[in-house]
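K.L.:
Sequence first, predicted coordinates after that:
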Amino acid sequence: MRAIRITEFGGPEVLQLVDDQPEPEAVPGTEVLTVTHAGVNYADTHQAEDSYLAPQTLPLVPGAEAAGTLPGGRRVVALLAGGGYAEQALAPAPTTFDLPDAVDDGQALALVLQGTTAWHLLRTSAHLQEGESVVVHAAAGGVGTLAVQLAKRWGAGKVIAVASSEEKRKLALDLGADVAIDGAEEGLKERLEEANGGKVDVILEMVGGATTDQSLAALAPFGRLVVFGMASRQNPSPVNVGELMGRSRAVVGFWLVHAMKNPQRHLAAPMQELLHLTAAGDLRPVVGGTYALSDAAEAHRDLRARRSVGKLLLDPSR
């Protein structure tokens, strides 16, 4: 079957289209999914260069999510152990979710990994309280576009979107953000505090480096900085525990893999809520583009260069 195979680690150039990938065979607890669309995530770019939280083994077919049909015709979206960039993939039963007719593939793929991440960032990690201010970095991205909407829906007092271009900031405002500011590192702390009229309560951060440092400096007493990525590939300064205590601030890490270890407890309810909101028209997943499977490397380049918005998809039929 056609698939994207990685045989050496590196940048987007290591994503190679092949037509001789063996078809997956179901094992207990899985079914073979005929993939109609696969999702592309920023974590995939780390996986390709083996800089991800979990070490990778070659050769590999990347892809942690796919939408399609199971034997018998059930239309589903699934979180995968890998292998999504292909015509077929193994869908584990505990992380496979039936799709309502009103939710298309792109919307479903925006929800299953990035939507559940946004849900947990706000609910589980930040424990968002009504009236609190929320900063969403990369607000035009897959997680960010949903986090902006969910934060407003769940009673945030002010949602401050951070994005790298005027077009992306406009999108965030259209999705409900109260303010949108430039994400450039220089002066970021001051812009965050100016946008909120003081220090902020909750910050969702996935850039790393100086962006994390300046975000922490803008955090109010009892504020929570939730870190869920490091797109810059730069580590922030070490966190001083004494300063956290002295200012009553918290730094929290989040990785969806831990929710996947107990999907019945940590994924079923969020997915049900997100699918219901989307089907009802109350949540707007943003699909930023659909690429041919043969153009997977281009999708990675666009992600790394911050040229994309929302969710990116691969079409294995092309």
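P.N.:
Noted; the coordinates are in hand.
K.L.:
from here on, contacts and neighbour counts on C-alpha atoms
P.N.:
Noted.
K.L.:
top strand in this protein by residue count?
P.N.:
strand 30-40 (DSSP state E).
K.L.:
And that strand, what does it pack against?
P.N.:
strand 65-69, strand 88-92, helix 105-109, strand 311-315 (3 or more CA pairs under 8 Å, 6 or more residues apart in numbering; DSSP states H and E).
K.L.:
Quick one: name whatever helix or strand follows that strand.
P.N.:
Using DSSP states H and E, the next helix or strand after strand 30-40 towards the C-terminus is helix 42-49.
K.L.:
angle of that next one against strand 311-315?
P.N.:
Orientation check (axes from the mean of the first three to the mean of the last three CA atoms, to 10 degrees): helix 42-49 against strand 311-315 gives 60 degrees.
K.L.:
Need the contact partners of helix 42-49.
P.N.:
Helix 42-49 is contacted from outside by 6, 9-12, 14-15, 52, 56, 62-63, 231, 300, 303-304, using CA atoms under 8 Å, 6 or more residues apart in numbering.
K.L.:
Any idea which of the helices and strands packed on strand 30-40 gets closest to A163?
P.N.:
strand 311-315 (15.5 Å; CA to CA).
K.L.:
and that closest one, how far out from the chain's middle?
P.N.:
13 Å (CA atoms, centre = their mean, to the nearest Å).
K.L.:
Need the residues that contact that strand.
P.N.:
Residues outside strand 311-315 that contact it (CA under 8 Å, 6+ apart): 36-41, 85, 106, 109-110, 141-142, 285-293, 296, 299.
K.L.:
Name only those of those residues that count as buried.
P.N.:
36-41, 85, 106, 109-110, 141-142, 285-288, 290-291, 293, 296, 299 (16 or more other CA atoms under 10 Å).
K.L.:
what's near enough to touch the spatially most central residue of the chain?
P.N.:
By CA atoms, centre = their mean, the mean C-alpha position of the chain lies nearest to Q114, the distance being 3.4 Å. Taking CA under 8 Å, 6+ apart, we find Q114 in contact with 142-143, 146.
K.L.:
Quick check: which element contains V77?
P.N.:
Assigned by DSSP H and E, V77 falls in strand 75-79.
K.L.:
Packing partners of that strand?
P.N.:
strand 65-69, strand 88-92, strand 96-98, helix 105-109.
K.L.:
What's the local residue count around E130?
P.N.:
13 (other CA atoms under 10 Å).
K.L.:
can you give me the helices in the stretch 201-318 of the chain?
P.N.:
Secondary structure of the stretch 201-318 of the chain by DSSP state H, counting those that start in this stretch: the helices cover 209-217, 241-247, 257-260, 263-266, 268-279, 296-304.
K.L.:
Which strand or helix spans I4?
P.N.:
strand 3-5.
K.L.:
Skipping adjacent residues, who's closest to A126 in space?
P.N.:
R224 (6.0 Å; CA to CA, 6 or more residues apart in numbering).
K.L.:
Take this one as well and set it beside the first:
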Amino acid sequence: MHAITIPEPGGPEALVWGEVPDPVPGEGEVLVEVAASAVNRADILQRQGFYNPPPGASPYPGLECSGRVAALGPGVSGWSVGDEVCALLAGGGYAEKVAVPAGQLLPLPKGLDLKQAAALPEVVSTVWSNVFMIAHLRPGETLLVHGGSSGIGTMAIQLAKAVGAKVAVTAGTREKLERCAELGADILVNYREQDFVEEVRKATGGAGADVILDNMGAKYLDRNVNALAVNGRLAIIGMQGGVKAELNISTLLTKRAAISATSLRARPLGEKAAIVAAVREHVWPLIDAGQVRPIVDREIPMSDADTAHRVVEESGHIGKVLLVAP
């Protein structure tokens, strides 16, 4: 088969489309013939040499895919050859075939084509596990999403609105904020011109955000805590703004607030399967009903993954950038 390899870490040109051995599904795995994958920030970090795959995972980038089941490994039940699926991966999505633990497969939702479904597994699993399973966002509460026009952000807006929450977002351009508003965002903050702490407090009568979904890490830590409401929950899922910061514990104590930090890729298979099962139970009906949908910025041939990485690194896109297999 063909796959994107990374012979040496570096810029987008480090991504090389070439022939590699076909994967063989092991115990409890399914072989998927890939229709499409999607670009995530973690793929860029892997390309740069900063985020190696966990032990036993495919060495190729790609944390999600869609496609058709091509073969079943030993011990797999509930799936059949030819089933149209999408999948959460620890790696290997930038390829024509990938072996996937059966617990990380999801059926193709109603109303979506096979390529569109590649935009779902990573963002839906990340948002549902952090905002709902850990931070327990409830109807009537306020969620603040940093990077509201990203793949994660566009999904977080829709899911939060679907459960009856109020949504605040940050983004850097008017166009991006307008797209967030179209998806249901109530509070729009241009982080280049406005202080999100002040804007969220103003919009909530001084209370602040009950839940914050943060991709920035260190750069926003102190301001995020200040933006939290009493009993607020901060969920950190990225480090785009650095990895080290000081925190005033007194503020955290006064607000009786909580901070969580998670990643999906290296979690044990059982934890990933539990998240995927929760997504199938709670989110798939919303997608089937048309209440939630993936936001796709553009589709690019998988062999041109370097172009897709440049698009994502320039941050001009809205939603997900897909890589379409031959």
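P.N.:
Cool, got the structure. Not measured: the values here are computed from a predicted model.
K.L.:
picking up where we left off before, reformat the helices and strands packed on strand 30-40 of structure 1 as JSON lines; add distance to N196 of structure 1.
P.N.:
Conversion of these to JSON lines gives the following (distance: least, CA to CA, whole Å):
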{"stretch": "strand 65-69", "distance to N196 of structure 1": "36"}
{"stretch": "strand 88-92", "distance to N196 of structure 1": "43"}
{"stretch": "helix 105-109", "distance to N196 of structure 1": "31"}
{"stretch": "strand 311-315", "distance to N196 of structure 1": "28"}
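K.L.:
and of these, who's closest to E132 of structure 1?
P.N.:
Of all those, strand 311-315 comes closest under CA to CA, at 27.1 Å.
K.L.:
Distance check, L122 of structure 1 against R265 of structure 1.
P.N.:
17 Å (CA to CA, to the nearest Å).
K.L.:
just to revisit the earlier point, just checking, the residue nearest to the centre of structure 1 is part of a strand?
P.N.:
No. Read with DSSP: H, G, I helix; E, B strand; the rest coil, Q114 of structure 1 is helix and lies in no strand.
K.L.:
For G10 of structure 2, see how far away the equivalent of it over in structure 2 is.
P.N.:
The alignment partner of Q114 of structure 1 in structure 2, by TM-score structural alignment, is V123. V123 of structure 2 sits 25 Å away from G10 of structure 2, going by CA to CA.
K.L.:
Just give the nearest non-adjacent residue to A297 of structure 1, would you?
P.N.:
P12 (4.7 Å).
K.L.:
Report the contact partners of that neighbour.
P.N.:
Taking CA under 8 Å, 6+ apart as the test, what P12 of structure 1 contacts is 45, 48, 297-298, 300-301.
K.L.:
now for it: what does it line up with in structure 2?
P.N.:
In structure 2, P12 of structure 1 lands on P12 (TM-score structural alignment).
K.L.:
Pretty sure V30 of structure 2 sits against L72.
P.N.:
Yes. With contact defined as CA atoms under 8 Å, V30 of structure 2 reaches L72; the gap is 4.7 Å.
K.L.:
These two: who's more crowded?
P.N.:
Between V30 of structure 2 and L72, counted using other CA under 10 Å, V30 has the larger neighbour count: 30 against 23.
K.L.:
For that one, give me its contacts.
P.N.:
Counted by CA under 8 Å, 6+ apart, V30 of structure 2 has contacts 69-73, 76, 99-102.
K.L.:
cool, and E65 of structure 1?
P.N.:
E65 of structure 1 touches 38-40, 77-80, 82, 84, 109, 112-113, counting by CA under 8 Å, 6+ apart.
K.L.:
Now check E175 of structure 2 against structure 1: what is it aligned to?
P.N.:
Per TM-score structural alignment, E175 of structure 2 is aligned with E167.
K.L.:
pretty sure G67 of structure 2 is touching S37, no?
P.N.:
No. G67 of structure 2 lies out of contact with S37 (CA under 8 Å); the separation is 9.0 Å.
K.L.:
Surely D210 of structure 2 touches R233?
P.N.:
Yes. Shown here, D210 of structure 2 and R233 form a contact pair, counting by CA under 8 Å, at 6.2 Å.
K.L.:
which residue ranges form the helices in the stretch 51-200 of structure 1?
P.N.:
Using DSSP H, counting those that start in this stretch, helices in the stretch 51-200 of structure 1 cover 105-109, 116-120, 142-153, 166-174, 188-196.
K.L.:
Where in structure 2 does the third one align, residue-wise?
P.N.:
Counting by TM-score structural alignment, helix 142-153 of structure 1 pairs with residues 151-162 of structure 2.
K.L.:
Mean distance between the matching stretch and structure 1 after superposition?
P.N.:
By mean CA distance after the TM-score superposition for structure 1, the fitted stretch 151-162 of structure 2 averages 1.1 Å away from its aligned residues in structure 1.
K.L.:
now that stretch, how far from the centre of its chain.
P.N.:
With CA atoms, centre = their mean, you get 11 Å for stretch 151-162 of structure 2.
K.L.:
who's in contact with that stretch?
P.N.:
119, 123-124, 126-127, 137, 143, 145-148, 166-167, 180, 183-185, 283, 286, 291-295, 318-320.
K.L.:
Now that we have these, which of them are buried?
P.N.:
Buried, going by 16+ other CA under 10 Å: 119, 123-124, 126-127, 137, 143, 145-148, 166-167, 180, 183-185, 283, 286, 292-295, 318-320, out of these.
K.L.:
that older thread, can the helices of the stretch 201-318 of structure 1 go into CSV with extra columns for distance to R153 of structure 1?
P.N.:
As requested, the helices of the stretch 201-318 of structure 1 are exported to CSV (distance: least, CA to CA, whole Å):
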stretch, distance to R153 of structure 1
helix 209-217, 23
helix 241-247, 29
helix 257-260, 23
helix 263-266, 20
helix 268-279, 11
helix 296-304, 27
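K.L.:
do you know which of those helices lies nearest A195 of structure 1?
P.N.:
A195 of structure 1 lies closest to helix 209-217 among the helices of the stretch 201-318 of structure 1, at 13.0 Å (CA to CA).
K.L.:
so the closest one matches what in structure 2?
P.N.:
Going by TM-score structural alignment: helix 209-217 of structure 1 matches residues 218-226.
K.L.:
quick one: the match of E175 of structure 2 from D44 of structure 1, how far?
P.N.:
Distance, E167 of structure 1 to D44 of structure 1, using CA to CA: 25 Å.
K.L.:
Looking at the two, which is more packed in?
P.N.:
Set side by side, E167 of structure 1 and D44 show more neighbours around D44, with 19 against 11, by other CA under 10 Å.
K.L.:
Tell me which residue of structure 2 matches up with the more buried one.
P.N.:
Under TM-score structural alignment, D44 of structure 1 pairs with D43 in structure 2.
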